[in-house]
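Chemist: below is the structure, and that's it, no one-letter string:
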């Protein structure tokens, strides 16, 4: 219940902002109050904003009522800077406008685009943005700029500070400023003249203070995000340049970033990487120092050097992608992952030779080998990016994974690193590991911590104080190199920077935010124990997800990420429910369970695409299926069993129903039926399924046709969907998929075999996805036996015409059957028998979740490029959200997941996928007729002359 000024705020803000975007309930405030850090605050109000106007309204009102606000983008930040116990402003995933300059030298970005999305936009021009954090697939531009997040290659030369062109800002009082617009700056001079004078005064004082100036220059020669960007005070004369560069790394404590314009950087395509194993960490660090000095002297070209100590290698040595020999290394071996990029392949070869020569003097335990193979070096970097979450996968349940982020001057790197390892031993953090951007002297060290025990908290405090003294005092390094100060290091800024610099930072904060309303407690915090307060627990909830560290890498892939909850948020809520139940607080747990039903269960597509983005493969879709199974009543279970046992009759009933609906459609027409169906759905409060003109008609297939006895045989199992659902009223193709597939297989010279009693067969997915595990297994086992018999125990390949069914079969069957879905079957079998001729017309493809999880996305693109000269692959569509039948029962999930599809496919003439149900939603949201890729293959091929 809101009280006092918060109730006043809610009453007033809900007049100008849609109430559906304002949350005060327990579930949403908890879910959005969680970021990737080990701190937690629960906001009283959460507001999802789509526009700068909404942010302006919020800030105006909050300033008037003197209520604090915190800005949050993706919530991948690790130091506690994206949480609040007051008002949390979340930049929704629709706050994503962008503009590329005509010369491609600049890109303007709104805050909700991820770094990877920005790079996808620029890829066509061989450009990218400078910052490259490991979380770039998830981290949003607003957070990347506000934290001055860097990464593996950008160092300090291409980070947000160095590549900033201009900004659009909203200040605490609602004032807006565009630093690229002279009119906007003139207006700001009139309204904020005293502000600019004081800012200039602070800058001049800093420049005149030789000791302070020297300290700033020294500290920003290495990575540093501890405190404010004081280098802005000495790097620039223009007050607007000083102002906007202070915003970089300010973590939402000075202003809101409405838009940032970056200078783009070259994205060199010729790359090579090497994973080099040194005898120990000292030898590796000495190699890093030599590489750094040689690069600075322009003697070699090296773009990134990432260190992984033996503990880090051990955490990922069981990854199937890692070579077996790593397991045999002794406890001292340390790896460097080195990348070099060039303007041409010839130049790259030269650079590789120079690097090999430079590294010859160092003792390595394996031969140095640089690879130019994209798949190979991509795998190296994927492993490196997954090191932090990988620790979470092996930690004890209930403990927290902590990642610290320091930087040392390069000349003391080896000595400082050895001492850091000694601190691990001193404080008994025996599992701690070190990795990071060694070329910049920037190391992350990771360890696990139990915050539920007071003695453990004291141990953590003692350890952190030793780290602070070692890094900041003894070696004059940075306590935060790229992860931001947050709450984590706010108590230690004065220790690192000294009193004079810290006073300057406080003056900056007071100037921008005199009432201390913007993200209070972050960066400037006089509480010397701030790092020990509001610690987040990670209680056990379900072994399917207990290893989650709430990093948020999963969120961009989730079809419900802008509608209800994300995978991370579902896990957060389930953890809280389990905690409450364990504590005996059953009534409150029931409140969460009631709220979770729609947001957590009903609108989860259970597509499991989140597992493909998760570094430790956590599958929140499996959690959803588990929870759905728990809710099944005995009556519902009996009905599901009856359906499974009478599947042939069930499908016939579905055919009759679809034929009836299509007959009504023909009589009434699209607009009339749409209106009637919508009215009935509203009356039923959503219990009646949605009707769409793309609803297929009911069909029967004919498997009795003449064919020759041929040497090449294939078992064709048409999915129950494709045995029952045909073309829709807007279809642009002439044949049903079954008939088309038969024709295509015959063209390729295959004799087709069908499993016996096919009318009753099903892969089991319609049951298991809803939690009916037993019924799903019955159907799966039944199908497996039928396919074994038809394929002569696996002698013949088996084709299924829907990817989701194929994925289910592969996952469930324990036999040696070789089962194909359309993409892989086409590439492995059809390409051998058919000659492809590309059409000169644009097509678009949609890779289903199942295909993505089977590793077929790139293969689908390859196949599509064999068929057309122009292939459009929508970048902002992952799972379509149709989820079997959920597109009919919860169409808002499909709507949300495909909200960008129409714009991204507007140039396409034809559209293809590999799942009938997905194609229904895709067609509706694009106004294209999506069909199986087999239609296109048939169109562009003819039989080869063998």
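Modeler: Received the coordinates, thanks. Not measured: the values here are computed from a predicted model. Numbering: from 1, shown residues only.

Chemist: from here on, just use CA atoms for contacts and neighbour counts.
Modeler: OK.

Chemist: what's near enough to touch residue 16?
Modeler: Going by Cα atoms under 8 Å, 6 or more residues apart in numbering, residue 16 touches 54, 57.

Chemist: I'd like to know how far it sits from residue 657.
Modeler: To residue 657, residue 16 is 45 Å away according to Cα to Cα, to the nearest Å.

Chemist: got it, and residue 383?
Modeler: 50 Å.

Chemist: comparison target below:
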């Protein structure tokens, strides 16, 4: 534990804010993953100089640094034992919108950025399902994409330039060239060795058609000879382990003039998925989503009014955003070539509901029981589209044999399958089974030469499987990339690589004691965050519905009545004005009632 005198001295040196109280550290100890690490302190930098001073302070005190924006990481990359660098208070500005680009700071919510781009007739196509909550810095760090990748590509395809502060505290800007020279020779040497390594190039060429975000963007060595471009694309998917982002420049494209139209169909034959996707790709679809039979069962139970047939093997949602009238006629005509259950769903109101359900399938898994939670440690696998049916069959069998319920769905156009097993979370009963699940799931994925992550990035729950995915030769090059940018491993250690030899179930936040039906369903997805007046007033950061919930849990379960921080902690909880916006947002998701949970606590109804 750091001496208070050292922290007080550091506080005087920066313009931003420093949080050291134990209850603040508790708030930042979790993200949306299964992991928990209580940090030493939290820094909310106001300037780039603050970040540089934080790096100096971290080095002097042998602390590591974890960057954080929305805190919605599913792989444990927004938590750490050292310093949490929270950008949400001061690095939340859109800096410039040009005719075909946008320059932004990292803590801008994806949907907010889209809204500003729309005013200029532009948009950023790779839209993650969590766009209402996730932030651009995290999207770049995880190489995010969403359903639009089937037509427009991943966020990597839109990277133009990036400014970051490296592990030495130096500013690097790939647009101006500032700070690039120090990495140029080492990267060029590495690039030549990779390109001349026939075995490695054979692996990369073979895997070009698998959308991958499991590790560093090693494909960039083959695609970019310019060092500035290479560095920018290496930052994509680096999960905060190579540099600290301060400015990001992305390509923006003209917004389609027609309003996108979606239809849904129910397939009776899972093995028609490949041909179906080939057909809608030929027609220029802008999204194609798959919801597997097991997820349809969950959706049917939660939303019976949707009329989902029991015979369907999968539901596929298809979206078109140009030449719509002509394309829909051709699409409808092509449906006779497939075995469908019932008629295509065309009603716009119903389709809006289907899209909402699809985007909320992960939180919906919280509805299985009063003591279970979805396990998000194997959530983001990918294979070639042709292998989707076989992988789904394998996954169904794995979870049937384990007697574990699961939700299976994903961006079928790019081969992404999201996997959300439901485990007992109120006891330690299922902690050890986390490894068994991962072993079996990844064994199935590797059978099809697939990947452990397609858009959620690498992280603590994947690092122990990274070498198996890529092989020793490629893995060696990945380690070298880290060595070039951060040889002392102070930037988000033990996330990309399992350097501390952790087991996948080490440092998990399970078991979790339920404190009532109002708070238990909360998945910390942060979908309600931007509607919270307290969050907006506080300039984001540490305040908001999920933070209030976690503070109440900490107050009830861990804090003694003589704790000196009680008054300040309870004052913070009461910055919630009980407006109920969080409850309203969650009505169509999992039904958490965090406003009512806060009310119950104030009335003394929440007890251990």
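Modeler: Now that the structure is in, tell me what you want to look at. All values reported here derive from a predicted model rather than from experimental measurement.

Chemist: neighbour count winner among residue 383 and residue 657 of the first structure?
Modeler: When residue 383 of the first structure and residue 657 are compared for neighbours, residue 383 comes out ahead with 19 against 14, by other Cα atoms under 10 Å.

Chemist: which position in the second structure aligns with the more buried one?
Modeler: Superposed on the second structure with TM-score structural alignment, residue 383 of the first structure falls opposite residue 357.

Chemist: for the strand or helix carrying its match, which helices and strands make contact with it?
Modeler: Secondary structure assignment for residue 357 of the second structure, by DSSP states H and E: helix 348-359. Under the contact definition 3 or more Cα pairs under 8 Å, 6 or more residues apart in numbering; DSSP states H and E, helix 348-359 of the second structure sits against strand 261-267.

Chemist: go with 10 Å
Modeler: Applying 3 or more Cα pairs under 10 Å, 6 or more residues apart in numbering; DSSP states H and E, we find helix 348-359 of the second structure packed against strand 261-267, strand 287-292, helix 293-302, strand 314-320, helix 361-364, strand 406-410.

Chemist: in that helix, what's buried?
Modeler: Residues of helix 348-359 of the second structure classed as buried under the neighbour-count rule (16 or more other Cα atoms under 10 Å) are 351, 354, 355, 357, 358, 359.

Chemist: now swap in stretch 328-345 of the second structure and tell me
Modeler: Neighbour-count burial for stretch 328-345 of the second structure, with 16+ other Cα under 10 Å as criterion, is recorded at 328, 331, 340, 341.

Chemist: repeat for stretch 254-265 of the first structure
Modeler: Across stretch 254-265 of the first structure, burial judged by 16+ other Cα under 10 Å covers 254, 255, 256, 257, 258, 259, 260, 261, 262, 263, 264, 265.

Chemist: so that stretch matches what in the second structure?
Modeler: The aligned range for stretch 254-265 of the first structure is 242-253, by TM-score structural alignment.

Chemist: in the first structure, what residue corresponds to residue 368 of the second structure?
Modeler: Using TM-score structural alignment, the equivalent of residue 368 of the second structure in the first structure is residue 394.

Chemist: measure the residue nearest to residue 388 of the first structure when sequence neighbours are not counted to residue 370 of the first structure for me?
Modeler: Distances taken as Cα to Cα, 6 or more residues apart in numbering place residue 446 nearest to residue 388 of the first structure, at 6.9 Å, with adjacent residues excluded. Going from residue 446 of the first structure to residue 370 of the first structure by Cα to Cα gives 28 Å.

Chemist: coming back round to it: reformat the helices and strands packed on helix 348-359 of the second structure as a markdown table; add mean neighbour count and distance to residue 429 of the second structure.
Modeler: Formatted as a markdown table, those follow (neighbours: other Cα atoms under 10 Å; distance: least, Cα to Cα, whole Å):
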| stretch | mean neighbour count | distance to residue 429 of the second structure |
| --- | --- | --- |
| strand 261-267 | 23 | 37 |
| strand 287-292 | 26 | 27 |
| helix 293-302 | 19 | 23 |
| strand 314-320 | 23 | 32 |
| helix 361-364 | 24 | 22 |
| strand 406-410 | 24 | 17 |
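
Chemist: right, so of those, which gets closest to residue 158 of the second structure?
Modeler: Smallest distance to residue 158 of the second structure across those (Cα to Cα): 17.4 Å, for strand 287-292.

Chemist: returning to what we had before: now do the contacts for the match of residue 368 of the second structure.
Modeler: 315, 316, 448, 547, 616 (Cα atoms under 10 Å, 6 or more residues apart in numbering).

Chemist: burial count for residue 60 of the second structure?
Modeler: Neighbour count for residue 60 of the second structure, taken as other Cα under 10 Å: 9.

Chemist: who's in contact with it?
Modeler: If a contact means Cα under 10 Å, 6+ apart, then residue 60 of the second structure has residue 54 as its contacts.

Chemist: rewinding a little: which one of the helices and strands packed on helix 348-359 of the second structure lies closest to residue 571 of the second structure?
Modeler: Among those, the nearest to residue 571 of the second structure by Cα to Cα is helix 361-364 (29.4 Å).

Chemist: can you name the element that comes right after the closest one?
Modeler: Downstream of helix 361-364 of the second structure, the next assigned helix or strand under DSSP H and E is strand 372-374.

Chemist: you'd agree residue 406 of the second structure is up against residue 372?
Modeler: No: using Cα atoms under 10 Å, residue 406 of the second structure makes no contact with residue 372, being 11.7 Å away.

Chemist: what touches both of those two?
Modeler: Between them, residue 406 of the second structure and residue 372 share the contacting residues 365, 421, 422, 423, judged by Cα under 10 Å, 6+ apart.

Chemist: the third one should be in a helix, yeah?
Modeler: No: secondary structure assignment (DSSP: H, G, I helix; E, B strand; the rest coil) places residue 422 of the second structure in strand, not in a helix.

Chemist: need the counterpart of residue 210 of the first structure in the second structure.
Modeler: Matched by TM-score structural alignment, residue 210 of the first structure corresponds to residue 198 in the second structure.

Chemist: ok, now how distant is its match from residue 225 of the second structure?
Modeler: Using Cα to Cα, residue 198 of the second structure is found at 18 Å from residue 225 of the second structure.

Chemist: so which of these two has more stuff around it?
Modeler: Each of residue 198 of the second structure and residue 225 has its neighbours counted (other Cα under 10 Å); residue 225 has more, 14 against 11.

Chemist: residue in the first structure matching the more buried one?
Modeler: Under the alignment (TM-score structural alignment), residue 225 of the second structure pairs with residue 237 in the first structure.

Chemist: thanks a lot, see you next time.
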